[in-house]
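Asks: Structure for the following, please:
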Amino acid sequence: MGIYVVDSNFFIQAHRSVYPLDIAVGFWEKVKQLAHDGKIISIDKVKNEIYPNGDLLSNWCKDNLPKNFFRDTTEVLTAYAQIVNWIESKRTHYSPAAITEFLGEDEADAWLIAYALTNSVTIITHEVSDPSSKRRIKIPDVCLPRGVRFINTIDMFRELGERF
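Replies: Okay, here's the model as predicted:
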């Protein structure tokens, strides 16, 4: 099993649609427990996607996640450079806008993959592979050629044997 590193959409989709903070209290208590047990972590770039919103979700994260939950990505620069080079080699497939978005300064996806690659952790994301997509680069399509493992939230809970 190991450690799981969660994408922004782990939090955002749960909060906005599937597990609202005011209704699915058990889900959020389980997330808090897993975070404090060190079973799930994330990266600083994900924090930067969530915290500026100043909404209920960002406040929940500030109040409930351990201080070391969002890991520093400066240690993964070599892996990030490999991902950038691979993306650049795909310019004939992906649109310039897709590449610009994926490699954007405020975009966490490439850094998340670099972190997983460097630390041999599994990414938790709701993105689904779509290799024919030219307008958007999906996390799974960058993970697959690198052998980086990714699963969704429910599969993570099943692997951990967690219920809520």
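Asks: make it CA atoms for all contacts and neighbour counts henceforth
Replies: Noted.
Asks: hey, where'd the strands end up in this protein?
Replies: With DSSP state E as the criterion, the chain has strands at 4-6, 40-43, 70-71, 122-124, 150-151.
Asks: Include mean neighbour count when you put the ones you listed into a markdown table, please.
Replies: Rendered in a markdown table, the data for those read as follows (neighbours: other C-alpha atoms under 10 Å):
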| stretch | mean neighbour count |
| --- | --- |
| strand 4-6 | 25 |
| strand 40-43 | 23 |
| strand 70-71 | 18 |
| strand 122-124 | 26 |
| strand 150-151 | 21 |
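Asks: right, so of those, which gets closest to Lys138?
Replies: When the strands of the chain are ranked by proximity to Lys138, the top entry is strand 150-151, at 11.6 Å, counting by C-alpha to C-alpha.
Asks: so which of the strands of the chain comes closest to Phe164?
Replies: With respect to Phe164, and counting by C-alpha to C-alpha, the nearest of the strands of the chain is strand 40-43 at 15.9 Å.
Asks: one more to line up against the first:
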Amino acid sequence: MSYLLDANSYIQAKNAHYRMNFCPGFWDWLDTAFQLGQLSSITMVYKELSDYGDELSDWVKIRQAQFDTIDDKATQEFFGRIAEHVMSMKLPTDPEKIRFLGGADPWLIAKAATTGKTIVTHEVLAPDNSKKIKIPNICKDFDVNYITSFDLLDVLQARLVIERP
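Replies: Reported below is the predicted structural model:
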């Protein structure tokens, strides 16, 4: 099984649980999991993260190879299916639909759908009357698997261990 990380998986790790100076083992583990072919993300997530101008941006910029392209025909066509589906939804409003379609999330879902990968996100299912579109809702609509970062650590049996000298 292989996984695609949502931008919030990186951002929340950096801002909360696995701050880069506090827990470098997490970031080393991400590199190792990439090298083993277990995880990646997409170029639109790379753009979001690299443009921010912080320590995560610096980390991402030297790891561009960890971000898959979305310009293949299958991903492009699946994105079209997602766009049609989103625009046909009764809720939320059109500005929210356009905001969602303009970001990385629908592309992440399209890439996961066409490659059989599982999305890693901290988003949760939103109720049907939500004013926001969330990755899990669209994943559910298209039968695309998703898990949280914490589930990913369990599934891949990550070990972030403090070694004493």
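Asks: where does the TM-score land?
Replies: After superposition, the two chains reach a TM-score of 0.92 (TM-score structural alignment, normalised by the length of structure 1), with 158 aligned residues with a C-alpha RMSD of 1.2 Å.
Asks: Distance to Pro52 of structure 1 added to the strands of structure 1, as a markdown table?
Replies: Rendered in a markdown table, the data for these read as follows (distance: least, C-alpha to C-alpha, whole Å):
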| stretch | distance to Pro52 of structure 1 |
| --- | --- |
| strand 4-6 | 18 |
| strand 40-43 | 15 |
| strand 70-71 | 15 |
| strand 122-124 | 22 |
| strand 150-151 | 26 |
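Asks: ok, now which residue in structure 1 is the farthest from the centroid?
Replies: Largest separation from the mean C-alpha position in structure 1: Thr92, at 26.2 Å (C-alpha atoms, centre = their mean).
Asks: quick one on the thing from earlier: so which of the strands of structure 1 is nearest Gln33 of structure 1?
Replies: Taking C-alpha to C-alpha as the measure, the strands of structure 1 were each checked against Gln33 of structure 1, and strand 40-43 came out nearest at 9.3 Å.
Asks: mean offset of the closest one relative to structure 2 (after superposition)
Replies: Aligned to structure 2 and superposed, strand 40-43 of structure 1 gives a mean residue distance of 0.5 Å (mean C-alpha distance after the TM-score superposition for structure 1).
Asks: what about the strands of structure 1, which gets the closest to Trp60 of structure 1?
Replies: strand 70-71 (14.1 Å).
Asks: okay, the closest one sits on what stretch of structure 2?
Replies: Following TM-score structural alignment, the aligned partner range for strand 70-71 of structure 1 in structure 2 is 67-68.
Asks: post-alignment, that stretch versus structure 1, mean distance?
Replies: Stretch 67-68 of structure 2 sits 0.8 Å off on average (mean C-alpha distance after the TM-score superposition for structure 1).
Asks: All the helices of structure 2, residue numbers only.
Replies: Using DSSP state H, the helices found in structure 2 span residues 7-12, 24-35, 43-50, 55-61, 73-88, 94-101, 105-115, 135-142, 149-155.
Asks: Show me what the fifth one is packed against.
Replies: With contacts defined as 3 or more C-alpha pairs under 8 Å, 6 or more residues apart in numbering; DSSP states H and E, helix 73-88 of structure 2 has these neighbours: helix 94-101, helix 105-115.
Asks: Pick the most deeply packed of those helices.
Replies: helix 105-115 (a mean of 23; mean count of other C-alpha atoms under 10 Å).
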